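This is the structure alone, sequence omitted:
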């Protein structure tokens, strides 16, 4: 009586099976029903109890129930014989087939459906179950004969056994699993987005990755338009846009080859009127769904005849505009359009598209930030590198700087050409560790320091020693890299400093951890200058050594950074060998020679930036130089002065004779009075300069000072400074040289 009691407590009418004891002592199965009854005022009064025998399994009543359950099931169900002929179909299956059961019964399955892959697979599975007696379950994404769109169907097939072990037919149940199918597809698409979006720091490529990801899985056509400011790397305004927007098409994709649906070509400006769904998505900062028959859809196409024509031509039936937003700013918009797929976009599609657009927007913003930093670093570096190499009497020069195309950004490679006294020239090349703005800033700092030390006219080894000392004692908080949170800066930088003298034809080179230069001699032979390479800058405690080589007129000197000769697939020695080969190739000019070297030596995608400086040596003709040995006797000054004047007459430089005689007199007198023998006077004539040099064995440098009114001396160097273009002192291992330059009259 337990189930019956429960039914009475619930006061509902239902059938309850119960075992009751018969008066003969045996048990009888009854089907009991307790039906409540009420009075006229609907107050419960009691129950009417009805009892009967339950139907026997397989009885007519039982079969009727099963038949009704089969016919009315919301699941499409059918039965086939062993040869795939229809036996039974319920109403749901008939609706999917589009014909009544009577027309299909006893027909072969293959005669009722198109002959395609889906139908052949269905029949193959059916016959397999009939043959093996083993159930089969599989999924098929297809359109049923009477359906207007494709669905994901979960198909179950199992054997019908008249007797155990004897298959007489196959029963089939078909469930519509589209909701679960698309949920899995969305999850798979999100998972794939993590691997496919943002593989580069290129804005356009990232946008293209988004379009390739969603077409055709989510949409039939998709376009990505970005604000022009984003493409230039500028910071977008925070929040959604609040006016008619002008964007640039950067990517689109389609299920049709060539994207013929696109109304705007790649790279062109696209304008969305405020009434359009796209503009509303940008203004409100959330996805907007629209389609034919909706007011915004119609107004948009009324204002854009070309888009309207394309929409009619391809039968666009649903549109979804999704803003690309990252870090609180709107960067652009992605527009999804369906025309081949009949079902419109849903809210679930909008959620998925918004998630994908958000991920793509972050990648686009990262690429934008990289573009901005890369452009800033490149502009900074180019502003710090010499824009035009100054013309030199000593050398003819040409250069190239090749920034890397890797994600690391602009590096710190640099070069310089510095005029020195007496027509000499300093050739410098260096490499700062790291990339980006910090490397450019460190490079600028190092280049400024080298120029400052070069003005002192130090020998190469001493200059690098002073430079290393400066870097070693640089406080960490003053290193540009440290300020930006980087590990690299001027510490660990490399530098090569070479000084070429066109009078002696000799080049003095010193290196701080930098690759040695390569020389192409006039006879066509190449060699790597044998240097004693010192440690990189900032190591300290180790000396630098200078190497002197003779360079005949017309020799070609190549200074470079490691990015030129080293790559992922090639070591430095192999790269230097290629450089030597390329340097030996005849070229019409140094500029053409630079191009040849870059084509031959530089890898297709260099991992590091590269700098190249070529210098072809010149020599000064002997008739442009005059040298005298001067006795350490004040009485020798007048004679030296007369001989210098005579040489000026021979050169046709009488116009500068007065100043030159004055300078010669003052500098020779200074050397005799304060220096040590041997003393030498040298005049050097260039096209635009006349240089006076006086050398002696003393290392004591003169000091310019203002003489008092009653002082009998001390005005010599002041006169030299006032009457010449510039003057100075340089030290050597054998003493010092005081020099002064005068500009020669034009013509």
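Yes, it's here. The shown structure was predicted, so the numbers you read here are calculated from the model rather than taken from an experiment.

Every contact and neighbour count from this point should use C-alpha atoms.
Fine.

Counting neighbours, what do you get for residue 711?
By the criterion of other CA atoms under 10 Å, residue 711 has 9 neighbours.

again with the one 10 residues further on
Burial of residue 721, expressed as a neighbour count using other CA under 10 Å, amounts to 16.

structure B:
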């Protein structure tokens, strides 16, 4: 070992000795932002005599109240592994203010886990107190303005930064059209001006000729009034000596060559400063601040215009504010767009998302329900959401099963791929939007819920006083996965549940349970959020569907940083009126079906004219089914292709010849054909369904003058509110709707 290394070891000092001699404050906090260590320089910098700040919140270091939100953001950011740097205003025990430049890093355990926060701080300026305030103010203004794109938040933060550190009064007036409107009126110490003195917030402002604010806008430069006692302005309530104002500066708010408004700062007898007057240096400083404020205001106004446009666009693509009235179920829904995130180091989330939901009336009173989320944000996500909703509505009208609907929607989603549209299907990278959704079909008369899932969170089910998740046998892959180059064949499984009377489903998108901030700067986990939502929904289960939706939305504290869509469906506690009977598909049964319909309609209290019309249409649909059942050819075996002289080929040919000759050998017994007539009654309509085993869907054809048939479906089309046909597992169903 060399002599140098030996002396180095002898000179090695313990960490505490090194930290105590540092000309920089070192503060260590745990994960809950409580101080667990502070070196000697930290005591001197923050004005402490001893260790009284140990074990207390980092806010106990005298961080000014207007910087508390910034301190909370620091903790959140660093505890997630980031670093943070910025300026704080700290108030010492003696009442003096010191601006500190802080740098925060994570405190890591040897395992790599984050145990806390280490903060390094120094005095931002070493000149006199007033210079500290001036230069520190400009830096802090820039930091504050970089954290928001909301106009109201931008103006509020500006006023909080300027009052009382630099001014006793702050006014910000912005033009709305050709009128100047007061947007900020902030005063030190909670003081309020006497009525009629100054315009209130949201009131128009009219400055008299020669007023320093009017001069500032006219000259487009900051105007200083050093001694307000010497200034006089015409007009009521404008005498500065009556208000105790000692000095004022007005600066125009200019952005892109356009005058947005004016900002006025004033000192008064409220001030605790030795000399409550501004000077020329202050005027230049306020001019620089006004330039930054104007740029931030301009950006915020552009952002709000863009956001309002996007929200209006998305609102037009989603269902209206009032859910439809449907038989056998109550519905409430709620959509909340995320607010822009004001975060240091995270960027600002400025755009709406692609959350979507819909309620789709289907045949015979059945209802299609969907909840989903398009991955990403902004205009593309909203546009994809709108196209998805339109496509799903079109697919749903065919009355196909939910799993088949999702397969068609998946194929349609993949057609949105830019690479696929341009024919470059071999390119790497995402090729289609990813979409999670669940599609349900609910029959209120049978209480059967059919559904298929595509990677979406399961809804909550309130039944028998218990709140559980509606279990999915298969979660399914998101729509568009194959189009993004992930996975092979995607299968969507259809499932069914029978809902009990009064059961409630709560459908939601993941914005409800994702990334909600805690008070300590951490975030709730998805499991914690789910638990809180379940508990809130359980507490509100006895209320109406609107109360359940509100309880679900308010369950998890903290601002949302993703859009939230909630749909609540409650089944009827009472059974709905339905009659059903199966008949042989014979002409004589047409009158029997009509007789059953007439008796049922009479028992439901239908008007005779409406009942007669309904019976007429029943006869037409049933007659159509019977005629096609009687006229449908018996199935024939497919002829075998002669690919050789095998035994199977010979037997197949023999069977075909015997069939054609009408011989008894191999003849099948004719199948007895039937049809089922089902009648449903709702609050405003009746539905008639006729089921049979024929797979051919009916269509309207033009009947000639001498044709004996072909007019039945034409009558149904002309006289019914709606009609249609849908495939079933063993045939088809023809249906129509009439008002009552």
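Looks like it arrived, so ask away. Given the structure is predicted, the values throughout are model-derived calculations rather than measurements.

Superposed, what's their TM-score?
Here the TM-score for the pair of chains, by TM-score structural alignment, normalised by the length of structure 2, is 0.66; 537 aligned residues with a CA RMSD of 3.4 Å.

which residue numbers in structure 2 go with stretch 89-106 of structure 1?
Across structure 2, nothing matches stretch 89-106 of structure 1 (TM-score structural alignment).

dump the residue contacts of the aligned residue in structure 2 for residue 544 of structure 1.
Using TM-score structural alignment, the partner of residue 544 of structure 1 in structure 2 is residue 492. When contacts are counted by CA atoms under 8 Å, 6 or more residues apart in numbering, residue 492 of structure 2 touches 403-404, 406-407, 452-454, 474, 476-477.

ok so residue 492 of structure 2 is a strand residue?
No - judged by DSSP: H, G, I helix; E, B strand; the rest coil, residue 492 of structure 2 forms no part of a strand; its state is coil.

From residue 383 of structure 2, how far off is it?
25 Å (CA to CA, to the nearest Å).

Which helix runs longest in structure 2?
helix 280-317 (DSSP state H).

how about the following helix or strand past that one, aligned to which bit of structure 1?
The helix or strand immediately downstream of helix 280-317 of structure 2 is strand 329-336, counting by DSSP states H and E. Across structure 1, the stretch matching strand 329-336 of structure 2 (TM-score structural alignment) is residues 395-402.

residues in contact with that stretch?
389, 391, 413-414, 425, 590-591, 594, 609-618.

Could you tell me which of those count as buried?
413-414, 425, 590, 594, 609-618 (16 or more other CA atoms under 10 Å).

Which pair of those residues spans the longest distance?
609 and 618 (29.9 Å; CA to CA).

So which bit of structure 2 is the strand or helix carrying residue 582 of structure 1 matched to?
Counting by DSSP H and E, the element that carries residue 582 of structure 1 is helix 572-583. Matched against structure 2 by TM-score structural alignment, helix 572-583 of structure 1 falls on residues 526-537.

chain center to that stretch: distance?
Offset of stretch 526-537 of structure 2 from its chain centre (CA atoms, centre = their mean, to the nearest Å): 18 Å.

check the fit of it onto structure 1 and give the mean distance.
Mean deviation of stretch 526-537 of structure 2 relative to structure 1 after superposition (mean CA distance after the TM-score superposition for structure 1): 3.0 Å.

Quick check: buried residues in that stretch?
Result for stretch 526-537 of structure 2 [16+ other CA under 10 Å]: buried residues 529-530, 532-537.

If we only consider the residues you listed, which is nearest to residue 256 of structure 2?
Once CA to CA is applied, the member of those that ends up nearest residue 256 of structure 2 is residue 529, at 45.0 Å.

quick one: contacts for that closest one?
Counted by CA under 8 Å, 6+ apart, residue 529 of structure 2 has contacts 513-514, 555-556.

What is the most widely separated pair among these?
The widest separation within the contacts of residue 529 of structure 2 (CA to CA) is 12.4 Å, between 514 and 555.

what's the counterpart of residue 702 of structure 2 in structure 1?
Counting by TM-score structural alignment, the partner of residue 702 of structure 2 is residue 706.

Dump the buried residues of stretch 526-537 of structure 2 to a markdown table, plus distance to residue 123 of structure 2.
Shown next, in a markdown table, are the buried residues of stretch 526-537 of structure 2 (distance: CA to CA, whole Å):
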| residue | distance to residue 123 of structure 2 |
| --- | --- |
| 529 | 41 |
| 530 | 45 |
| 532 | 44 |
| 533 | 46 |
| 534 | 49 |
| 535 | 49 |
| 536 | 48 |
| 537 | 51 |
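
Strands along the stretch 1-150 of structure 2, start to end?
Using DSSP state E, counting those that start in this stretch, the strands of the stretch 1-150 of structure 2 run over residues 25-30, 35-38, 84-91, 97-108, 114-123.

Next, the angle strand 25-30 makes with the last one.
Taking axes from the mean of the first three to the mean of the last three CA atoms, to 10 degrees, one finds strand 114-123 of structure 2 and strand 25-30 inclined to each other by 160 degrees.

by how many degrees do strand 114-123 of structure 2 and strand 97-108 diverge?
150 degrees.

What residues in structure 1 pair up with strand 114-123 of structure 2?
So strand 114-123 of structure 2 sits over no part of structure 1, by TM-score structural alignment.

next one: stretch 205-215 of structure 2
So stretch 205-215 of structure 2 sits over residues 270-280 in structure 1, by TM-score structural alignment.
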